[in-house]
Each structure stands twice: as structure tokens, then as C-alpha cells.
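Visitor: what follows is a predicted protein model with its sequence.
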Amino acid sequence: MNIKPADKTIKALLKSGRQFMIPRFQRDYSWEKKNCEEFLDDIIKCLKCKDGKLETTSYFLGTMLFIGNFDEKSDKEIQVVDGQQRITTITILFSAISDIFREKGEDNLSKLIFSYIMTSDDDGNEVRIIKSESSYPYFSYYIQDREKMVKQEPSSEEELCIQTTYRLFRSRLEEKNLKDFMSEKCDGFQNDISLIDILKAIRDQILNCIFISISTDDNTQAYRIFEILNAKGKKLAAIDLIKNRLFEKLRKTEPADYAKCKWDELKSIINECDLASVGIGTYYRHFWNSCYKQTGASLLYDRFLSIIKTSDYESFLDSLVQNAKYYVQIIKPTRDDYHNRKEYFWLVQSFNVLSNYFGIAQVRVVLMALLWVKDNNLISTKDFKQVILFLENFHFAYTAVMSGKANKLDGIYSKFSIAIRKSSSKNQTKEIILSKLYACLTPLIPTEEQFTEQFISLCFTKKATAANMKCKYALQKLNCYYQKKEIFEDDSSIEHILPECNEGNVTNIGNLIMLEGNLNTEADKIDYAEKLKVYEKSTYKWVHDFTDKHPVWEEEMIGNRARSMATLYYHKILKI
């Protein structure tokens, strides 16, 4: 094997005159706050104070793996196979230090440290020492431009991570924060040491860090070493290993880089979710459990290797991208997804309820499969609507009201989703829904007594809470029942019949009703006799039913009404 190991310092690496390319198969920059803080803490703790001056000590940064020959001419790129996260973090830290130097009037020091971020070729043209396609141009503008002439907001998970890391370093390197930390962690530290001298010492400590450089000019060797290093050290996420494997086997880049194009499309789709809790890793686990086999996060890569044939990698990527589109429709539903057609308003509402009212993640496994069979004309319109609404009602009762255990559903949902994707007809799909979904979930539905005891504790307060969303949903569904509609009223708001400012049980669902927003404002805190005049203006049938039955309203009535609402809901709305 043509492998060249060598001891190097960070200074030698960044001053080698080479440009370091982050390969197409590499994961995005993803170091979390704790990783960056640990790195900076370790660097600072290495500094020793002697005779009022800071001195560096040895620090080992581990192993880094490169594709390329450091002995060849310097205009040829070196690919970073393992070490990207560390080199990128160092670059961000140097950019932060450079900016502080400049702000403190130390422009020469600012330029000198920036030479480890940007260099120049023989013609004087600026060259980025780190070159990454996935974060371009954000990384270039935000980190690699000393002037920071172009302002750009992060538009992906990776870009947000870069911004967060830079801001973290700027905060940690503020004089007070830095000196407070060093007073506690650095032996003999003297508080009169200037901020500039501290930053210079941190710079030198990083530049003197030692690592083992392993380089090879053979791509296959690099991929294999990458997997060996990962197996022995801290494991990468399954999605990073899977990406590495796909890109290793799908190497063709002309006339187009199929793997990279598909992966970029996947990232773009998932980024549309715009939720911190949803990344490619989360999506992939749901996708896999929906299509192949229920699998825990730790076994996803092994299962991928054992189940997916190399010859199927392209079709696997196609499926990964297509299901990602379904995933976004589920998590961030809009009427535009269905060209604003009224017959799909209920579906948008149902997806919104499951994702944003109840916050249920594992149901996405089923919903992706249902959207797939719908697109492939393997389910009737009636059955499709019926099963989605069943899931909505089930999760209100089982999850929102009863706080049922989510892990009871994982196996049911995965087996059902895999089975339904193998269906060859609408009739077969219906049979699978009956035998593998309804039959499995029905025993988990609470009894009327169980449901009622939890339902009557639902509350809605001014303070935003997850419990508020459950109560709001129940009230909207009850209002729809009286209105004989399936879509929530756009102008509705929650009215506290006895004002919320009163003490007692006034936030309980038994004291709540839906009312038009303008009438809710008008009713506000007036007494019940006056509120009746406002309620008479409402177009909601539920409001008039309530006033007909309750010419007088007192706190003692709240509990009984809550129970009546639970009974009505269980028999007339759940229907499961």
C-alpha cells in the first residue's frame, strides 16, 4: 500500500502552500458547541505561565488522512479525508482572532494570522487554504474574507453551524471571559497579561499542535483507511458513513457527478424543513425504517451494507430523494403542495396537527409510505383519507391525551410501512391497512373512562406550552363538529368564558369555547351576563348551543361541562 505517514504541525500544514479540498463524499461541518468548547479549552489549558509570560506546550491532535502527494508540485490540491472538522474549526478560530486583532488596532497581527486562512499563488492571486463546495460561498464570505464585504445569512444546517462556532469563539475570546477562564485553569496565570499577548499565545499553541499525517494517492486506500480510523476512534454518524460508501462506489463525475447532484438535492430538500430537530440523519432513520427494516441508529450503516447491493446505489439515492420530498410535505405542510386544491385542505391540516400540534416523529415513517402508495395509485382516495384521519385521531387519544409510550409504535409502523410499499393493488393495500395497522393500533386506544379522566385535565393558558396545543386542537375539533366542517375556522380563537384573570379552574377546557377573534376581543374580561350579548353575534353553532343551555355560568359548572365534552368527543369525533 502506498501510504506515507509523517509527524506534522498545524503550522507546517497550513504553510505548505497547498490547497486543501474537502472531498465530495465528506460530511458537512457539524461540530457542536461542546466539541468547539472542548477544543478551545484544551488549547488554553496547554498554556503555561512563566515569569509573567505565556508559553506553549506539546499537544497531540490525532491523525489526519489526505489524498495526494505532499512531495509533488504545490499547485495540486490535497483532499482531506479525515481531519476536516478539526481544520475547519481551527480556520474559524483563526478568523475570530484575526477580527479581534484588527478591532484592537493590531492590523499587522490580523494579517499575519489570516495568512493561515488565505494564501496566494505565484501570480499573487488569493487562494483559499481550505476549499469546500458544500459551504461555498458562505464560508468564504463569513470566515475567509478578512474584510467581510458580503453579508449573507446562513441557509443550511452546515452554514448555521459555522456561524454558531464563530460567534462562540468571539464570545469566549472576549477579554473578561478569557481571563476568568485562564485564572481558573492556567497555573500561575497573571491577570495583567494583555489580551493581545493571550491571543498570540493561543495562536502559537494551535500552530505548534502535532498530528500524524497519513497521505496516499490511491482513492480506494483512502476510503478503506477512513473506515478503519472511524471504527477504532469516535464513530461517525451512520449517515456520514453511508454517504462515504455511496460516493466511493458512484465515482463517475462526467458528464455529471450523479452522487453529488443527488446528495446536494437531498440536503436542499431537508433544509426546507428549517427545524433544528430535523437533519439528514433523522430523516434517513425514518426513511430506512419506512422502506427496509426497523433499525436502531447504531446499526443503520451495517444494515445498509448488508441489504443494499452496490448495483442498486443509484436507485437507492433516487428513493432517498423522493421520500425526502414526502418528508417535507409531512413536517412543513402547505396548501401549495397540492396546488391549493380544496379537496386536500384536510390533508394539510392533518399533517400540521401531527407534526406541529402533537410533535410526533415516528408517524412520519407511516405517512411517507402512504404518500408513496398514493403517488403510485395503489390506494383509493377514500382509504387514503380514512387512514390519515385514523392516525390523527389515534394520536390525539393515545399520545396527546394519554401520553402513551412512543416505543410501542415503532415496530408496528415500520412493519406496516414496509408491507404497504410492497402492495401491488388497491385491494391489497386495504387488506394491509386493516391487518397491519388498524388491528395493531386499536387495542392501544384508551377506554372512554381512561380518555375522559385525562381529557378533563386539558387546559389553555396565556403562557405558550405544548399542553396548550392539545387543548386548542380539541376545541377546534369540537367546533368543527358543531359547524359540520372538517377544516378549522381561520378566524377562531379560544375564549375563556370566565375570564382568565379570575382565580380557580378557569383555564380548564370546561371553561373554554371557540369564538371569532374580534368577538373574543370584545368579550375580554366583562361579566357573563354582558358576554351573552357578544356571544349572540357569533356565527358558530357551538356558541349558540352553549348559551341556550347555560343562561348562567359559574365556576362550579366547569367540571361537569368538561366531562360532557369528553363524552361527546369520544363518541362523535374519535370514531375509532
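Guide: Thanks, I have it.

Visitor: when you work out contacts or count neighbours from here on, use the C-alpha atoms and nothing else.
Guide: OK.

Visitor: quick one: the residue lying closest to I497 once chain neighbours are set aside from D491, how far?
Guide: Nearest non-adjacent residue to I497, counting by C-alpha to C-alpha, 6 or more residues apart in numbering: N511, 5.5 Å away. Separation of N511 from D491 (C-alpha to C-alpha, to the nearest Å): 20 Å.

Visitor: try this one next to it:
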Amino acid sequence: MSLIQTHSFTITQALQSCFYRIPDYQREYVWGPTEAVQLLDDITESIDAGGKQYFVGTVLVAADGPGRQADELDVIDGQQRTTTFFLMLCALRRRFRGHPQQPTIEGLLASSYTNLEGMTVSRLRLEPCYENAADLVQFLRQYDGADGELSDALDHAAIERFGSAARLTDVFLAISEYLDHNFPEHADLARFWGHLANNVIFIQIQTDVSSALKIFETINERGIGLNPMDLLKNLLFAQVKQDDFAKLKDKWKKITTPLEQKKQKPLRFLRYFVMANYKIRDAHSKGIVREDQIYSWFVDKDNAAVAGYATRPFEFVDTVAANVERYLAFQSGRDSQGSPSAALANLQHLTGTSLSQHHVLLLAGGKLRPANFEHLVEQIENFLFFYVFTRTSTKDLEALFSRWADEIREFSTITDEATQRLALNEFIATHFQSSIASKHDELRDALRRYRLGSMPKYRSRYLLARITQHVDMAHSGTKTRGLLSQYTNLEIEHILPQTPRSDLLGEWCEGNDEDYQSYVNRLGNLTLLEKPHNIVAGNDFYDSKKPLYSQSGNYLTRSIAQLSTVGKNTTVTTINSRLQAFEHWDAKAIDVRTEVLISLALEIWSTAPAA
């Protein structure tokens, strides 16, 4: 076996020192947004660790791959993380556009040199030989547009997206969304970048290809080091007699096996479990337990007494296993009893994969009576909506939720459902209602400035779906909210077409001083429409679309063309007073409808006491 060299590198040191290639014989890029967001969460959580280095694992590279240049290394193991870090840099470069950080990041993404013909040639620091990915990664490295415009831009550049290329695109957008929502201010983003550039480290193992492949086989066959939960497991084994080891091992599997099957990070679950179930006493922690503090938290004498694992180890394991079951149920849209929950399913349309801190509150409220729990989830959705759509940083939510979890646990123990409901209503009024009320003006301004593409499309679809559902409920007099999925499956229709025919564009320019493109993606120009109608509507004039809107299955879209008239003092007349039909479609109509939808939004996303 050739000489094996090891180096401790930061991300910047690694990319400054060499060029990397994902060789053809490697597997495709298989990570998705979930894995990328978990990695981002790990890095973000380590920022507050007092400048300590954060270890993200090992990368195995070979120095003599086929077709390799002198300064190029083949990545044998760790290509998923390596590629994801490269996508992070692409997203950061775009966010730092026009700031001093941009040139530095561009230098980490690619290096330029002059060839013999005197032409400047750009060479990527990471060459991903995934199928159909080279052009895509080169494009993402230079992309400066909005997230919502990426798909059209890739289509225009004739870059196909399937397999690895599709996953790379999804992860890039997930990273971008994560940075937007967790670091909305330039100073916060700069702090994240400083931590990533200087404190996030990995161990690079370098040798020749044949030796590297042998090392890779050894690592995957024999494992390296402890599983993240092994220290806690060993702590528990120290509390029981040897005769009980088999029993404890079987119980422990009820914790680890379900998490592994659902590909959930054990440490993330443990953090949420601790904050949801115990009062965090450390004043400096702000109620948060970081991943690198979990074991220390458990071995603390006072915490050990509260958790009870030393005196009641089996009972403790059962408690953790029950929380695992709830945690996974919540993520699949089911409540603590395993029953389908419309509130949890609807919440997922808003949170996607980038928001998970609310599981602290869900776990804390897992023992609430079913109706009360469902109401709590609905109010969490309303609360988070304001945070997401006003682009308020969500990084402080964990500290907030950890403190609130203490209160939820307390009234969860109330056995009488009505008394429990009163305590829940007081909690909602104290925490959710006050926070939402303080953000009304901010939300109104944010929705006026909203453009399709300014945030991930699934959240824009959620926004329109929730308003559409609300109008349908008001139109029919329905009081109980159902699943949002029947609306999120509809197409987003631009009333003023995205790609207008020349005659339509000419007509707009004659009658409006405002720029066409500035209006086409505004909230008031968007509605939800069934796919067959959406296809037919195409790029036609408004007059041609109105009959299609009248045939829509949802009243919000039908009302654009004409309001229903059904008697007096009915639910229809009530919702009609909040809506408006339009004879013509111009800039003024879009402005008016934007205000109509904003008014509905402020009515929809508001707190309400449990009845």
C-alpha cells in the first residue's frame, strides 16, 4: 500500500490547495434537500460554540486517477458532502454579490488562467462527473437570478435536469432558501460564512487509487468510531446489571431502528427531545442544547436526576422511544395516537424541509387531548407563516420554543379537557397572538413586495392554496378546515401571462406606464387553476381566459370573472363583500386584487381560541 497522508483542512484550505474531481466510476449524487438542510443545521448550531472548530467527517482522495492532472485529486469517499459544500459556495456567492466576500468565494469555486492562445479559461475547483451535471454546476456557479427564475433560466440555457442534475438543482434551491430564512441580514450571513470558512474542518486522507479503494472498503465494512447515540447508550448500560443488557439492547433498538429507517438524524431528534421534555437551566444557553452539548447535558448531576435514567433506565428508554414514535408520526402527518392529522399535514406544506424547530413544541404537546393538540398545531402554522413570509430569521426560534415547551408540558398534564383547553387558549393569546399582531404591518408590506420567485415555489403554492381554501370554506359555509393538498396540487396561473404574445404586450404598453414584468409575478396576478384549464388559458388575453376561470372548481378563481349571486345574507354574499370581479385586467386591477388577497391573508393567518 502506498504512503497514506492525512491533513486537517477547512473548506477554504482544501479548495485553495487543489482541484477535485468526482470520478466517473463513483455513484451519482443522491443527496436531497433533507440531507443538505441537516448539514446546514449542524454548521449553524455550531456557530454559537465560542469559535470552536466543528468536525464534519473524513474525505478520502486519490492522487493518481485516470486522466488526472498534476494538481487534481479524485474523491473516493465523501463526494456527497464535498459536492454539497460546493453548492453552498455557489449560493453564498450569489448572496454576497457586490460585497467584498464575493471575489474570495469565486476564487474557491473556480480558477482562471490564460492558455496558449491568450484566452482566459475558467477551471472549476470541483469537477462533478455525474451524469449531465458539468454544465449545470458551471451554470449555478455564475447564476445571479432569483430562485423562482432558475427553472426558466435552465430551460433557456438548454440544460436538462434528470437524475443527479435534478437533485443538484433541488439542493441548490434548498440551500438558498435556508440561507435566506436563517440569515436574512448581511451581517448574519457574513458570520455564517466566517464560521464555514474558518471553523468547519474535515480530515482528508490521501493515497493512490488502489490503496484508496481498499481504505474505502475497510471504512465501510468495519465502521469508524462511535455512532452519535452510542455514548448515551453506553451511559445507560452503565446503570444496569449485566443480566439486563439484552433487555436494554432490545429496548434501545426501538429508538435507533425507526430513526435509521426514516433516515432521521439521531442527534437532531435528541436535541428536540431534551428541549421538549426538560427545563434547560443554563442561563448562557438561552434554553438551547447544541449537539456537542447533549452528552454533557445528560451526565450533569442535576439533569441526570431529572431525566431519571440512573435510577429508572428502562423507564427512561421507554420515554425516549415514545418520543421517537411521536416525532416520526408528526413528520408523516399523524398525531400521537397515529391518527391522520389534517393540521400536521397542512403545516408541512409551509415548513417543507427547511423548518423543523417547531418539533420542540409538538413533542412538548404530544400528550395534549387530540382536539387541543390539533388546535395547537394550527396556531403553530399561523405563527410560522408570519416568520416565513416576513423573512424574519428563524434561528432564534429554538430558544423561544424551548421556553414555551416548559409551559406546554405543564398544562399537558391537566386531565380535564375543558380546563386544559382554557390553559392552551391562554398560552396562544400570550405568545402567538402578541407576536402575530406585532407583525401585521410587516406582513402587509411583505405581501405587497412579494413576487413569484422571491421564495421557493412550494411556499408560494402554499400561500395561494390557503387563501383559496379559506374562500371556498366561506363560500360554502364550511367551518372545519380540511386537507390543503387538494389545492396545492393545482397549477399557479398568471392572469397576465408570463410570456405574452406580441399583440397582448403591445396593448399593455399602450395602456400602462408600468413595466410588464414588474406586474406579471405580483400576488394579485396569481391564482390557482386546474391543469387542463391552465394549459388552455396559455398566453391569451384576459377576455379569452374569463370563461375558463368561470369553470374552475374553486371560488377564488371563479370570482375573478364573476361573483356568484345567491340570495341575501348568505355565506356567499358575505364572502362576496371581501372579493371583487374584474371587467378588464390591467395594472390597476392587479393592484386592487393584491390588496384583496392581503386583506384575506391577515384574516386567515390569525390566532383563535380553541372552542
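Guide: Received the coordinates, thanks. The structure displayed is predicted, hence computed values, not measured ones.

Visitor: who's more crowded, N511 and D491 of the first structure?
Guide: Set N511 of the first structure next to D491 and count neighbours by other C-alpha atoms under 10 Å: N511 wins out with 24 against 10.

Visitor: counterpart of the more buried one over in the second structure?
Guide: For N511 of the first structure, the aligned residue in the second structure is N525 (criterion: TM-score structural alignment).

Visitor: run a quick neighbour tally on L505 of the second structure.
Guide: 15.

Visitor: identify the residues contacting the nearest residue to it once chain neighbours are set aside.
Guide: Leaving out its chain neighbours, the residue that sits closest to L505 of the second structure by C-alpha to C-alpha, 6+ apart is Y516, at 7.7 Å. The neighbourhood of Y516 of the second structure, defined by C-alpha atoms under 8 Å, 6 or more residues apart in numbering, consists of 505, 508-509.

Visitor: so which of those comes closest to L109 of the second structure?
Guide: For the contacts of Y516 of the second structure, the minimum distance to L109 of the second structure (C-alpha to C-alpha) is 40.0 Å, reached by L505.

Visitor: how near is the closest one to N521 of the second structure?
Guide: According to C-alpha to C-alpha, L505 of the second structure stands 15 Å off from N521 of the second structure.

Visitor: just the strands in the stretch 401-550 of the first structure please.
Guide: All strands of the stretch 401-550 of the first structure, identified by DSSP state E, counting those that start in this stretch, fall at 492-496, 512-516.

Visitor: try the stretch 101-250 of the second structure
Guide: Per DSSP E, counting those that start in this stretch, the stretch 101-250 of the second structure carries strands over the ranges 110-114, 120-124, 126-128, 200-207.

Visitor: so R222 of the second structure versus A197 of the second structure, what's the distance?
Guide: Using C-alpha to C-alpha, R222 of the second structure is found at 32 Å from A197 of the second structure.

Visitor: more neighbours: those two, which one.
Guide: Of the pair R222 of the second structure and A197, A197 is the one with more neighbours under other C-alpha under 10 Å, namely 15 against 8.

Visitor: quick check: that one touching T12?
Guide: Yes - with contacts counted by C-alpha atoms under 8 Å, A197 of the second structure reaches T12, the gap being 5.6 Å.

Visitor: tell me the SS of the most centrally placed residue in the second structure?
Guide: The structure's the second structure has its C-alpha centroid closest to S354; by C-alpha atoms, centre = their mean the separation is 1.4 Å. Secondary structure, DSSP: H, G, I helix; E, B strand; the rest coil: S354 of the second structure is coil.

Visitor: give the contact list for the residue nearest to I497 of the first structure.
Guide: 496-498, 505, 555, 558, 561-562.

Visitor: same thing with A361 of the first structure?
Guide: By C-alpha under 8 Å, 6+ apart, the residues touching A361 of the first structure are S355.

Visitor: okay, now the residue nearest to S122 of the second structure when sequence neighbours are not counted: neighbour count?
Guide: Leaving aside its chain neighbours, S122 of the second structure sits nearest to S112 (4.3 Å; criterion: C-alpha to C-alpha, 6+ apart). The number of residues packed near S112 of the second structure is 12, by other C-alpha under 10 Å.

Visitor: for F411 of the second structure, same thing?
Guide: Neighbour count for F411 of the second structure, taken as other C-alpha under 10 Å: 19.

Visitor: which residues sit in contact with it?
Guide: 420, 423-424.

Visitor: out of the residues you listed, which one sits closest to A212 of the second structure?
Guide: Within those, the smallest distance to A212 of the second structure is 57.9 Å, found for L424 (C-alpha to C-alpha).
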